[in-house]
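# Generate a structure from the sequence data that follows.
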Amino acid sequence: MEIRKADKSDIEGIVNVYRVCFPRELKHQLWIEASFHSYPRGIYYVISDEERICGYILWCVKNGFREKTIIELEQIGVHPDSAGRGLGKKLIETSVRQFKDHLGSLGHAVGAILVTTSEGNYAEHLYQSALGVSRAAVIQGYGSGSEVILYNNHLS
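All right, here's what the predicted structure looks like:
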């Protein structure tokens, strides 16, 4: 499995994973293309085998380009056909280093990491173990339920 920064030719593969992972969302292509064009603020990374994109992650700068900025894991998806193989954790751990390097090349350090997820989502434990985040707040009635805000501002 290869993890790398996505390029324009990966948009269709990212959309395919997004569509399967988030079926209630609308206009998948439009969302991915708009987010893709947020560079250098946001970058998609993909994990792929020799045949197709198995998953993607979108990292974004949350609070502007500062000396120490906050980054957000805005979205991650692993195709159900590839789930259960540890690809999500591998994608998170590898891509966060790549995104930190990207920001470093622009002259910025990462001071904190933010990620949100639906309350009760198994991914909360994944984020805690992979990123060292912990619960900072819960927003009741967010979307279809409650949203958990996870945060880590004790980065070394």
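# going forward, measure contacts between C-alpha atoms and count neighbours the same way
Will do.
# Spell out, range by range, the strands that occur in the chain.
Assigned by DSSP state E, the chain shows strands spanning 2-5, 42-48, 53-61, 68-78, 109-118, 134-142, 145-152.
# list the contacts for residue 15?
For residue 15, the contacting residues are 28, 29, 32, by Cα atoms under 8 Å, 6 or more residues apart in numbering.
# Pipe these into TSV and attach distance to residue 95 per row.
Listed next are the contacts of residue 15 as TSV, based on distance: Cα to Cα, whole Å:
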residue	distance to residue 95
28	22
29	22
32	18
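# And the residues you listed, which is closest to residue 97?
Nearest to residue 97, judged by Cα to Cα, of the contacts of residue 15 is residue 32 at 22.1 Å.
# Which residue, other than its chain neighbours, is closest to the closest one?
Once flanking residues are discounted, residue 32 sits nearest to residue 15: 6.5 Å by Cα to Cα, 6 or more residues apart in numbering.
# Roughly how far does residue 130 sit from residue 40?
Noted for residue 130: a distance of 24 Å to residue 40, by Cα to Cα, to the nearest Å.
# what about the two, which has more around it?
Under the neighbour definition other Cα atoms under 10 Å, residue 130 and residue 40 were set side by side, and residue 130 has more, 16 against 12.
# Tell me the spacing between the more buried one and residue 11.
According to Cα to Cα, residue 130 and residue 11 sit 26 Å apart.
# Let's compare: structure for the following, please.
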Amino acid sequence: MHISVREMAQADLEGAAEVHRLAFTRQQHSFKWLESNLNAAPKTFCYVAYADASCVGYIIWSQKAGFRPSAVVELEQIAVLPSMQGKGIGAVLITGTLSDVAHKLRDQGADLKHILVTTRADNHAQRLYRSVLGANVEATLSNLYSADEVIMIARNVKT
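Down below sits the predicted model:
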């Protein structure tokens, strides 16, 4: 299966919203959520993954605390269709977009310093963030959304 990754465009929102709806069943207003992130450029960078003509995932990167010379970027959200999880698409989304994010930051006069990830404490995706980004758990927040959340940080990222 060939996975292609590219910047998200308005035309991708319906497919990405379906991924969001299926991956995050407790969240609402999938289209509006993704559209607001897409419209937040250059603070936010959005990408989609396709298998053939179908959107199978997306990733949202967001700059934190303003435009700074040493940027901290949050992997704000990543989602893969539940039927496609476990096939490496999340890793492709991260590795296939991170260099573009770093390039966009350089165009803004910034270098990528750290990557921040928050996720549920019981989310198996922590292994992905650890293996692909080198992120480690640095804090746990009790009962933040639907359960405990962990804050993971990949420090001094090289792209």
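# Which members of the contacts of residue 15 of structure 1 are classed as buried?
In the contacts of residue 15 of structure 1, burial by neighbour count holds for 28, 32, counting by 16 or more other Cα atoms under 10 Å.
# Now the longest helix seen in structure 1 on structure 2. Mean distance?
The residue-count maximum for a helix in structure 1 (DSSP state H) belongs to helix 87-105. Helix 87-105 of structure 1, aligned to structure 2 and superposed, deviates on average by 1.1 Å (mean Cα distance after the TM-score superposition for structure 1).
# Now do the buried residues in stretch 64-74 of structure 1.
Buried residues in stretch 64-74 of structure 1, counted by 16+ other Cα under 10 Å: 65, 69, 70, 71, 72, 73, 74.
# Let's have the residues you listed in TSV, adding distance to residue 119 of structure 1.
Below are the buried residues of stretch 64-74 of structure 1 laid out as TSV (distance: Cα to Cα, whole Å):
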residue	distance to residue 119 of structure 1
65	30
69	26
70	22
71	21
72	18
73	16
74	16
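# Tell me the one of those residues nearest residue 23 of structure 1?
Taking the buried residues of stretch 64-74 of structure 1 together and measuring to residue 23 of structure 1 by Cα to Cα, the closest member is residue 74, at 17.0 Å.
# any idea how far residue 157 of structure 2 is from the equivalent of the closest one over in structure 2?
In structure 2, the residue matched to residue 74 of structure 1 (TM-score structural alignment) is residue 76. Applying Cα to Cα, the value for residue 76 of structure 2 to residue 157 of structure 2 is 16 Å.
# Near the corresponding residue of structure 1 for residue 33 of structure 2, how many residues? Count them for me, please.
Residue 33 of structure 2 maps onto residue 31 in structure 1, with residues paired by TM-score structural alignment. For residue 31 of structure 1, the neighbour count with other Cα under 10 Å is 13.
# One more: residue 119 of structure 1?
Using other Cα under 10 Å: residue 119 of structure 1 sits among 17 other residues.
# Equivalent analysis for residue 147 of structure 2, please.
13.
# How about the contacts made by the counterpart of it in structure 1?
Per TM-score structural alignment, the equivalent position to residue 147 of structure 2 in structure 1 is residue 145. Going by Cα under 8 Å, 6+ apart, residue 145 of structure 1 touches 118, 119.
# do that again at 10 Å, thanks
For residue 145 of structure 1, the contact set (Cα atoms under 10 Å, 6 or more residues apart in numbering) comprises 118, 119, 120, 139.
# Is it possible to get JSON lines of those that adds distance to residue 105 of structure 1?
Shown next, in JSON lines, are those (distance: Cα to Cα, whole Å):
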{"residue": "118", "distance to residue 105 of structure 1": "33"}
{"residue": "119", "distance to residue 105 of structure 1": "35"}
{"residue": "120", "distance to residue 105 of structure 1": "37"}
{"residue": "139", "distance to residue 105 of structure 1": "35"}
